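[1] quick one, what's the 3D model for this:
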Amino acid sequence: MLRQDFNRVNPKRRNVDYRKRQFADPAYKEIEYPHRLNFYEIPPTADITLEQFEQWAIDRLRILAELEACSYRIKSAAEMATHMKPILEKYMPLDSNTSSSTTLSAQRQKDHYSHFILRLAFSSTEDLRRRFNRFETLLFRLRLNDDTARDRNAFIHSLNIDWELVSEEERNKYSSELTAMSGFRKGTEEESWYKVNWERVPDLIESRRVFLRAGTAYVPSKELPSMVVAEFTKRLDRALELTARALPRLDEDDRLTPILDHLSKNFATPDASYSNTNSMAIGAEISARNIDNLSSHFPLCMQHLHRSLRRDAHLKHYGRLQYTFFLKGIGLNLEECLIFWRSSFHKITDDTFNKEYRYNVRHAYGEVGGDSNRRGGGYSPFSCQKILTEHPPGPGEAHGCPYRHFNLENLTALLQGVGISDRSVLQGVREDKDQQKFHMACNRVFEFVHKNEIKKAKDENLLPSSQLETIVHPNEYFNRSYKLKHLDKQTGNEDVKMEGF
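    Okay, the predicted model is just below:
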């Protein structure tokens, strides 16, 4: 069991400043969750396992990363809500008080703990704090809008925020202005108004939904949710700064440090888990002789490796590793993989291939090497995160991510070489690359290449949601691409229908 216990006696730290005691009190407090929503002002103190600590944080990170992707791909709030609904249900469901669910407390505990875990991970730099606050606020807004009116109002009134109710006298004084702001809706005479400093509601001022006078914003009651969101953002920003100051003083369990470090590095592109059991493209002929045909379904990184291999009849070490693990992941067995590499390296003799390359292929499949490698069936295919961050390519090497490691001219030439010539797509890729949203560029290309199939899948109700979850693994790219391009061969079986989306 794991507990955030920061009160262990240390002879070097006996004289603790009273202002630091807030970070040194591990006393367990029973936390109740009367509301679906949470301002995350009370840190958790109960015991959880190390596995829960990591898994809960990863699940929340997936949601925040998907929200970040949505902010670049999806324009309207309604589209984003539709897209995120099944993802939230998958990774972090939160049922309302009116539901009959028996897991309300467990759901809300996971939400509570995962927020504070990521708060620790993303408090170290100003950039991480700013991004974390932005997408936590977006998540809070989605949940607030999705809440029932009764639960939302109960939560808002529990906050005790210092909003001043506009008096009857003042309402009469500005009656014409307030009525104009309300748009002459029926019943506006009975509508309540609140006074707040204008700095607390910048979004309402920007959209001209409040009456502004002498630095005071007069906000109608129907806009309370926007005020709540603004208050959430302000409080979280302050809390993140306090956490950042406390980090050097926290006596963290050394088991947590690598987990927190891993989480912070994976904010942009979360490291995707990979499973052979649910990633195979049903009906595909995965053989050495068919790789050329299947390569049209490969992401750009693997298409570049394949084209380089066909051009040079050779790949350097890291290119062979990246491509071998990918081919293994799509279902190419060891025997066929050896045939593929031997036929691809056609400029060398059998003896040279057997001496210099055969062992490495067998090792990748777990046939030779250490015991742990054999027990695990070899190594897993590289995720986008691993390709982006480890072993950048040098001269003469073809591995890596073209969206990151190519200059713009070479990237454009490669995209055009695989049939991407649409100006809007190329411009979008340029912007994604400039903003270092490399996985977004890859998803942009995927959606363009498969736009007709995606539309057909939606029209025929073959997708569980109106949008695709962001791809963060090359093998998932292949899996989805093959299934989309072969919709007519998919059966009506629910287990087969667009599995993996």
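[2] for the rest of this, base every contact and every neighbour count on C-alpha atoms.
    Will do.
[3] ok, now which ones touch Glu453?
    Listed by Cα atoms under 8 Å, 6 or more residues apart in numbering, the contact partners of Glu453 are Leu484, Lys485, Leu487.
[4] from Arg480, how far off is the last one?
    Just to be clear, that refers to Leu487. With the distance defined as Cα to Cα, to the nearest Å, Leu487 ends up 11 Å from Arg480.
[5] settle it for me: which of the two has more neighbours?
    A direct count of neighbours by other Cα atoms under 10 Å for Leu487 and Arg480 places Arg480 higher, at 23 against 16.
[6] and the more buried one, what helix or strand is that in?
    Secondary-structure assignment from DSSP states H and E places Arg480 in helix 474-485.
[7] buried stuff in that helix?
    Buried residues in helix 474-485, counting neighbours by 16 or more other Cα atoms under 10 Å, are found at Pro474, Asn475, Glu476, Tyr477, Phe478, Asn479, Arg480, Ser481, Tyr482, Lys483, Leu484.
[8] so Leu260 is in contact with Ala121, correct?
    Yes: contact criterion Cα atoms under 8 Å: Leu260 and Ala121 qualify, at 4.8 Å.
[9] quick one, which of these two is more surrounded?
    Ala121 (27 against 19).
[10] contacting residues for the more buried one?
    Here Ala121 is in contact with Leu260, Asp261, Leu263, Ser264 (Cα under 8 Å, 6+ apart).
[11] same list (the residues you listed) but as TSV, adding secondary structure and distance to Phe406.
    Below are the contacts of Ala121 laid out as TSV (DSSP: H, G, I helix; E, B strand; the rest coil; distance: Cα to Cα, whole Å):
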residue	secondary structure	distance to Phe406
Leu260	helix	30
Asp261	helix	27
Leu263	helix	26
Ser264	helix	25
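[12] same list, those, but as CSV with distance to Asp237 please.
    Converted to CSV, the contacts of Ala121 look like this (distance: Cα to Cα, whole Å):
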residue, distance to Asp237
Leu260, 19
Asp261, 21
Leu263, 19
Ser264, 17
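[13] burial check on the residue lying closest to Tyr91 once chain neighbours are set aside, number of neighbours?
    The shortest distance from Tyr91 to any non-neighbouring residue, by Cα to Cα, 6 or more residues apart in numbering, is to Asp59 (5.4 Å). Using other Cα under 10 Å, Asp59 has 18 neighbouring residues.
[14] another one to check against the first:
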Amino acid sequence: MKVPFEQVPDLVASRRVFILKGYAYVATNQVVSLLMTQYRSHLSKALVLTNRKWTTMIREQEKDRLTPIVEALSSSYLGPDYSQAKDFAEMSLKDIDQVAKSSFPLCMRHLFEKGVGLKLDDALAFWKAEFSRKVGAERFDKEYAYSIRHNYGKEGKRTDYTPYSCQKIISSTPGVGDHHGCPYRQFSEENLRAALGKMGVGNRALEDVIDKVRNRHYQLACTLTFEAVHGTSCDAGINHPNQYFSDSKRILELQDADFLITG
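    From the prediction side, this is the model:
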């Protein structure tokens, strides 16, 4: 199929298509790229028109019914509840370093999540060891241990809190010295490049991630990181740190099973 080269930018960028005199010659098995580009173009135009109609007419008409629902969608998380680890066995302290290296997203490497299965006693021990380096054991017991027990539903209203979704993490504004924000939003480009390099993201994949960050597409940046680290696509995108962890564990277990069968 012969089409203008600008209709298949991903094929051109990855040098997977023959170009001659401004036209790209797309093979049958590459047509999906053309369709995706056309779909995104039509969707973008439709969203612009919808937004215009929404702001000029529908928002006011539906202010008591649809408007609150629609305008909350951008910050809503409708995915699985990760308040408890369901897919994998409980994790012990001795497993953290290895599992973090293989399956934690960048944010979890800086702020551990209870949704991966760490028990309360182990969480307290882990954070006490980490925080004591900076604030001392006595101050940790007085100022920080309560918050950890509270998150596990053992203090206060005894609510078993759900770990934050990507959207909530991105929208948070950590203070100086805090580590609970989204690294793709909060890190300097230099620090982000270094952190991604340690995860094994390099060359073109690294530049693609940085490009998404520069355009403030932080979840897309995390999704590209996942794909680069695991060597597989993530069509659903990353919407929650524990989703990253769960999907990573499944992929690694499948890879281990394939190795045992074929090896």
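[15] superposing both, give me the TM-score.
    Superposed pair, TM-score by TM-score structural alignment, normalised by the length of the second structure: 0.72. Supporting alignment: 229 aligned residues with a Cα RMSD of 3.6 Å.
[16] now the buried residues of helix 474-485 of the first structure in JSON lines, with distance to Leu321 of the first structure?
    Formatted as JSON lines, the buried residues of helix 474-485 of the first structure follow (distance: Cα to Cα, whole Å):
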{"residue": "Pro474", "distance to Leu321 of the first structure": "14"}
{"residue": "Asn475", "distance to Leu321 of the first structure": "14"}
{"residue": "Glu476", "distance to Leu321 of the first structure": "18"}
{"residue": "Tyr477", "distance to Leu321 of the first structure": "18"}
{"residue": "Phe478", "distance to Leu321 of the first structure": "18"}
{"residue": "Asn479", "distance to Leu321 of the first structure": "20"}
{"residue": "Arg480", "distance to Leu321 of the first structure": "23"}
{"residue": "Ser481", "distance to Leu321 of the first structure": "23"}
{"residue": "Tyr482", "distance to Leu321 of the first structure": "23"}
{"residue": "Lys483", "distance to Leu321 of the first structure": "26"}
{"residue": "Leu484", "distance to Leu321 of the first structure": "28"}
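[17] which one of those is nearest to Val361 of the first structure?
    Of all those, Asn475 has the smallest distance to Val361 of the first structure: 18.3 Å, by Cα to Cα.
[18] map the closest one across to the second structure for me.
    Matched to the second structure by TM-score structural alignment, Asn475 of the first structure sits across from Asn242.
[19] its match contacts Gly117, doesn't it?
    No: using Cα under 8 Å, Asn242 of the second structure is not in contact with Gly117, being 10.3 Å away.
[20] relative to Pro105 of the second structure, how far out is the match of Asn475 of the first structure?
    From Asn242 of the second structure to Pro105 of the second structure the distance is 8 Å (Cα to Cα).
[21] tally of neighbours for Ser175 of the first structure?
    Ser175 of the first structure, neighbours per other Cα under 10 Å, totals 14.
[22] please enumerate the helices of the stretch 301-450 of the first structure.
    Along the stretch 301-450 of the first structure, the stretches classed as helices by DSSP state H, counting those that start in this stretch are 317-330, 334-344, 350-356, 358-364, 371-375, 384-389, 402-405, 408-417, 423-434, 438-449.
[23] first-to-last residue distance for stretch 66-78 of the second structure?
    17 Å.
[24] how far is that stretch from where the chain is centred?
    Its chain's C-alpha centre lies 20 Å from the corresponding centre of stretch 66-78 of the second structure when counted by Cα atoms, centre = their mean, to the nearest Å.
[25] buried residues in it, which are they?
    Tyr77.
[26] do stretch 205-214 of the second structure as well
    Quick answer for stretch 205-214 of the second structure (16+ other Cα under 10 Å): Ala205, Leu206, Asp208, Val209, Ile210, Lys212, Val213.
[27] so the second one touches Lys198, yeah?
    The one in question is Leu206 of the second structure. No: applying Cα under 8 Å as the test, Leu206 of the second structure and Lys198 come out as separate, 11.4 Å apart.
[28] ok, the alignment partner in the first structure of Gly117 of the second structure - contacts?
    Aligned against the first structure by TM-score structural alignment, Gly117 of the second structure finds its counterpart in Gly331. Applying Cα under 8 Å, 6+ apart to Gly331 of the first structure gives the contacts Asn276, Met280, Ile286.
[29] helix/strand/coil for Val196 of the first structure?
    Assigned by DSSP: H, G, I helix; E, B strand; the rest coil, the conformation of Val196 of the first structure is strand.
[30] I figured it hits Leu212, correct?
    No: counting by Cα under 8 Å, Val196 of the first structure does not reach Leu212; the two are 9.9 Å apart.
[31] which of the buried residues of helix 474-485 of the first structure sit farthest apart?
    Within these, Pro474 and Leu484 form the most distant pair, 15.5 Å apart (Cα to Cα).
[32] can you point out the buried residues in stretch 145-163 of the second structure?
    By 16+ other Cα under 10 Å, the buried positions in stretch 145-163 of the second structure come out as Ala145, Tyr146, Ile148, Arg149, His150, Asn151, Tyr152, Tyr161, Thr162, Pro163.
[33] so what touches that stretch?
    Under the contact criterion Cα under 8 Å, 6+ apart, stretch 145-163 of the second structure has outside partners Asp81, Tyr82, Ser83, Gln84, Glu113, Lys114, Gly115, Leu120, Ala123, Leu124, Lys128.
[34] mind listing what the third one touches?
    Neighbouring residues of Ser83 of the second structure by Cα under 8 Å, 6+ apart: Lys114, Gly115, Asp160, Tyr161, Thr162, Pro163.
[35] surely the second one is in contact with Gln243?
    No: with contact defined as Cα under 8 Å, Gly115 of the second structure does not count as touching Gln243 (9.8 Å).
[36] select only the buried ones of the contacts of Gly331 of the first structure in ChimeraX?
    To isolate the buried subset of the contacts of Gly331 of the first structure in ChimeraX, counting by 16+ other Cα under 10 Å, use the following:
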select :280,286
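[37] what about His110 of the second structure, distance to Ala72 of the second structure?
    28 Å.
[38] about what we covered before: among the buried residues of stretch 145-163 of the second structure, which one sits closest to Tyr184 of the second structure?
    Closest approach to Tyr184 of the second structure among these (Cα to Cα): Pro163, at 18.3 Å.
[39] any idea what the closest one aligns with in the first structure?
    Per TM-score structural alignment, Pro163 of the second structure is aligned with Pro381.
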